[in-house]
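Peer 1: Kindly generate the corresponding structure for this input.
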Amino acid sequence: MLKLSIKAIQKRLLIIWFSILIVLALLPSSFMRETPLQFSLTIVLFFCYIVVFWISKRKWKPYQFELATVLLGTMSLFKGMFAGGEGFGMMLPLAVFIGFYIEGRRALAYASFFGTCTTLFLYCYDILTLPHIVPFILTYIGCYIGARGYRIQNEAYKTNQAHLKELQQAHTELQEAHSQLQEAALHSLQVAVLEERTRIARDIHDALGHSLTSLIVQLHALKYMLQDGPEHAQEAVRNMLSVAKQSLDEIRTSVHTLAMDKTSLGLTPLRALLSQAQKHTGIKMELLSSELDIPLSQELTITFYRILQEAVTNTLRHSNAKEIQVLIEQRENSLFLSIQDDGDITPQDQIKPGFGLTGIAERIKQLNGTLSYFAKEPHGFRLDVTLPLEHLEKEGGMRT
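Peer 2: Next comes the predicted model:
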């Protein structure tokens, strides 16, 4: 069973309806002027056109279109010359078929050939007078141009639909890439936090842990040295030894918890980023904040992390800065981030926003924030970001 889309059926019905209108204008005249045999041939030819128009275009091969054109054109001419002049009217649906189904310049060649043959036969056989031939020729040309225009419009529609589908697919791929980028950023952020916490835990363990261990060893030695001393001195040593052991156990527990915690957000990943960048570049970097940490949502932490990452990258690329200073503070109705360096740029230099600054601006705009940047006196670059506190509260990232 032939499965056709509604769109395809509508297109073919439109062409068939157009052809039927043309043929129906001829059938009454054929019925009145032709013999029963001639009229029967007209009906057969009419249904041949209906069949070729109804068959799906996808079922045809290019050479089959041309073969059908030659057969239908020859049959129509033969009918007109030898079986009633009314058969020349069948050339009008032929013009529609040629205009819609034949490719490129070959369509014009076929239409011109059969149009010229029909005109010559009409004139030479005195079937129509010259004043009647001209309207017929104009109608023939109109049928061809109309069908050709419909074909071009249809092809343009298909092309636009294909482009639209490609754009939708590209949009979907971009959304997926954006999601993957966000996940990668979060993973990078979590790795940075984990590395920073591990470093802090190692430093605490190596410094304070070793010191307490040494203290415990010395207290043990002191305990044996005071075995024959006053009772209260031995008691004091036992108490100090107990406190030192308890402190060492607590530090080890805290260090283990600190090293294993992978979920914290806020300012910790920002400090980790600056710490790693300073380690690899030698540029002094510090983060200043009136609070030890500011709890942020995952989205805001990623946003601040990417902004800071982009700002540090721009500084490394475009200036000879020796220091980068980052300030984050929670104000009455907003959260403020300021990033500045001591690079070569001066107020007299023109700042042209590149891909980095444009990307930062887009991120801030999505959060309804504001962005400003300028060259500071006497030299260096400063970037200020302000995010409204209302948005942060809706995101659940801030607690006041």
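
Peer 1: switch to C-alpha atoms for all contacts and neighbour counts from now on
Peer 2: Will do.

Peer 1: any idea where the strands of this structure begin and end?
Peer 2: Along the chain, the segments classed as strands by DSSP state E run 284-289, 323-330, 334-341, 370-375, 381-388.

Peer 1: The ones you listed into TSV, with extra columns for distance to Ala68 and mean neighbour count?
Peer 2: Below are those laid out as TSV (distance: least, Cα to Cα, whole Å; neighbours: other Cα atoms under 10 Å):
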stretch	distance to Ala68	mean neighbour count
strand 284-289	80	16
strand 323-330	78	18
strand 334-341	75	20
strand 370-375	69	16
strand 381-388	71	20
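
Peer 1: Which one, of the ones you listed, ends up nearest to Ala156?
Peer 2: Judged by Cα to Cα, the one of the strands of the chain that comes nearest to Ala156 is strand 370-375, at 43.9 Å.

Peer 1: got the angle between the closest one and strand 381-388?
Peer 2: In terms of direction (axes from the mean of the first three to the mean of the last three Cα atoms, to 10 degrees), strand 370-375 departs from strand 381-388 by 170 degrees.

Peer 1: chain center to strand 370-375, what's the gap?
Peer 2: Mean C-alpha position of strand 370-375 versus that of the full chain (Cα atoms, centre = their mean, to the nearest Å) differs by 29 Å.

Peer 1: quick one, it and strand 334-341 angle?
Peer 2: Orientation note: strand 370-375 sits at an angle of 20 degrees relative to strand 334-341 (the same axes, to 10 degrees).

Peer 1: can you tell me how far Ile127 sits from Pro269?
Peer 2: 93 Å (Cα to Cα, to the nearest Å).

Peer 1: Second chain to compare with the first, below:
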Amino acid sequence: MPMRFLQYGLLLVPAVLYSLMLPVESEALYTFYILIAAGLAVAHRFTRSGASQALLFLAEILWGCYLIALYGPFMLSTGLSALYVYMYRLNGSMRWMMLTIQVIAINLALYVYYSSSTGLMWNAAELQAWDWFSESTQVSLAVNLLLIMTTALCWQGASTAASRGQLEHVYDELRNKHYELQEARAQLLLFSKQLEDAAQLEERTRLSRQLHDDIGHRLIRTKMMSEAALLTLPLHPAQGFVMVEQIRDQLTASMDDMRNALLKLKNDSQPSDAYALDRLLEEVGRDTGIKTNYEIRGQAYPLYPSTQIVLYKNAREAITNALRHGKANEITLKLVFEPHEVTMMISNDGSTFSLLHAEGSTSTGLGHEGMRQRTQFMGGLVEIQAGYPYTVITRIPVSNQMKLL
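Peer 2: All right, here's what the predicted structure looks like:
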């Protein structure tokens, strides 16, 4: 918009002012000439090709020079209007070729105006007797100086506009990339939330099965023992008293199992706490009485919830196998943070032969297969070191983008 204001202002404002100095009988033809110049200036808005614009600029320059030859240097503003526009719109050699043509045409038009009384013819004798102190010479020098200054300002403005356009283009690209990254991050967070929900659902299913299989069967057994104790107490009080103590122990164990299951089923507002490896080891040590060790190596950094879930489920599976099949008395969990990978190593002092034999069985084999599938889905792998101590290693690649969460 500022370019158009300046273009039309340079064209119309001086033209209107000059019309006040003309005789009334000359105003009609003068107005017609100005309308032609304005039409050529407006025609640039309807052209897009470089050749068409160059031809229109050339026609505008020549018409402006014709007005200078007719009415004098006051009409130089029409030429400056065209100069201001083509310095911005034309590129490379075309811009400077147009400037050369305009400078030559303006000087010829000035010479025609000052050398002929009619304003259309020049005197060849005056061309040989050039007077450096004449009005025409001074005006020509001033006009050329004004053209040079205007050209320098327009060129500087065009360079600044081009640089600004490039910066805006780069900014738009960066903004688009930023939006793409935000969308990808939102999708990753959504995927992590879905994976976390699936893991919680699986955990609830496992706990409900545990409630049914362990606590339910224990309660049934307790009920049967209570009925037997009712029959035994009147005849054999001592034996009946022992049975009542066994019932009490069974109920106490059932209450403990129920309490632990409810704690695990309760929603946790911090997903990282729900899948904390140190808490898992603490619960295992408290429930089983074995010795547990937890070590962290490297500079710890936040992990995706999906990575935390995979590490937690693999750790739980490895610890369960160590207790059930290896009869381990001590379990050590090491978590190693590296720039591009996180590694979890779970070792135990249990029977290596029993663990290897159990790995080939149906139930535990499926457990190891589930560990491998979960880890491979995250782009990692699971390794088994069969030597003493028996060690299960989980490696999951990470990236610097994970640290942004």
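
Peer 1: quick one on the thing from earlier: relative to Leu71 of structure 1, which of the strands of structure 1 is closest?
Peer 2: Go through the strands of structure 1 one by one with Cα to Cα and the one that ends up closest to Leu71 of structure 1 is strand 370-375, at 73.3 Å.

Peer 1: packing partners for that closest one?
Peer 2: Packed against strand 370-375 of structure 1, as judged by 3 or more Cα pairs under 8 Å, 6 or more residues apart in numbering; DSSP states H and E, are the following elements: helix 355-366, strand 381-388.

Peer 1: closest to Leu108 of structure 1 out of these?
Peer 2: Nearest to Leu108 of structure 1 among those is helix 355-366; the distance by Cα to Cα comes to 52.0 Å.

Peer 1: Show me what the closest one is packed up against.
Peer 2: With contacts defined as 3+ Cα pairs under 8 Å, 6+ apart, helix 355-366 of structure 1 has these neighbours: helix 298-318, strand 370-375.

Peer 1: Please identify which of Ile127 and Pro269 of structure 1 sits among more neighbours.
Peer 2: Just comparing Ile127 of structure 1 and Pro269: by other Cα atoms under 10 Å the higher neighbour count belongs to Pro269, 25 against 17.

Peer 1: And the more buried one? What does it align with in structure 2?
Peer 2: Taking TM-score structural alignment, Pro269 of structure 1 has Tyr275 as its aligned residue in structure 2.

Peer 1: quick one: the closest residue to its match other than its chain neighbours from Phe32 of structure 2, how far?
Peer 2: Distance criterion Cα to Cα, 6 or more residues apart in numbering; nearest residue to Tyr275 of structure 2, sequence neighbours excluded, is Tyr312 at 5.7 Å. Separation of Tyr312 of structure 2 from Phe32 of structure 2 (Cα to Cα) stands at 87 Å.

Peer 1: same thing with Trp63 of structure 2?
Peer 2: As defined by Cα to Cα, Trp63 of structure 2 lies at a distance of 12 Å from Phe32 of structure 2.

Peer 1: who has more neighbours, those two?
Peer 2: With other Cα under 10 Å as the criterion, Trp63 of structure 2 and Phe32 differ in neighbour count, and Trp63 comes out ahead with 19 against 11.

Peer 1: list the contacts for the more buried one?
Peer 2: If you count contacts by Cα atoms under 8 Å, 6 or more residues apart in numbering, Trp63 of structure 2 has them with Ala37.

Peer 1: Give me the nearest residue to Ala107 of structure 1, chain neighbours excluded.
Peer 2: The spatially closest residue to Ala107 of structure 1, leaving aside those adjacent along the chain, is Ile98, at 5.7 Å (Cα to Cα, 6+ apart).

Peer 1: Run a quick neighbour tally on the aligned partner of that neighbour in structure 2.
Peer 2: With TM-score structural alignment defining the correspondence, Ile98 of structure 1 maps onto Tyr86 in structure 2. The tally of other residues near Tyr86 of structure 2 (other Cα under 10 Å) stands at 22.

Peer 1: I figured Tyr86 of structure 2 hits Met94, correct?
Peer 2: No - because the distance of 9.3 Å does not satisfy Cα atoms under 8 Å, Tyr86 of structure 2 is recorded as not touching Met94.

Peer 1: Nearest to Lys284 of structure 1, out of the helices and strands packed on strand 370-375 of structure 1?
Peer 2: Using Cα to Cα, these put strand 381-388 closest to Lys284 of structure 1, at 15.3 Å.

Peer 1: Cys154 of structure 2: what's it in contact with?
Peer 2: Cys154 of structure 2 makes contacts with 84, 87-88, as judged by Cα under 8 Å, 6+ apart.

Peer 1: one more time with 10 Å
Peer 2: Contact analysis of Cys154 of structure 2 by Cα atoms under 10 Å, 6 or more residues apart in numbering lists 83-88, 148, 160.

Peer 1: just those now: which is nearest Thr307 of structure 2?
Peer 2: Closest to Thr307 of structure 2 out of the contacts of Cys154 of structure 2 is Thr160 (49.7 Å), distances taken as Cα to Cα.

Peer 1: aligned partner of that closest one in structure 1?
Peer 2: With TM-score structural alignment as the criterion, the equivalent of Thr160 of structure 2 in structure 1 is Gln153.

Peer 1: Near its match, how many residues? Count them for me, please.
Peer 2: 12.

Peer 1: What are the neighbouring residues in contact with it?
Peer 2: 147, 159.

Peer 1: I'd like the distance between it and Glu103 of structure 1.
Peer 2: Using Cα to Cα, we find Gln153 of structure 1 at a distance of 14 Å from Glu103 of structure 1.

Peer 1: Pro62 of structure 1 touches Ile98, doesn't it?
Peer 2: No - with contacts counted by Cα atoms under 10 Å, Pro62 of structure 1 stays clear of Ile98, the gap being 11.9 Å.
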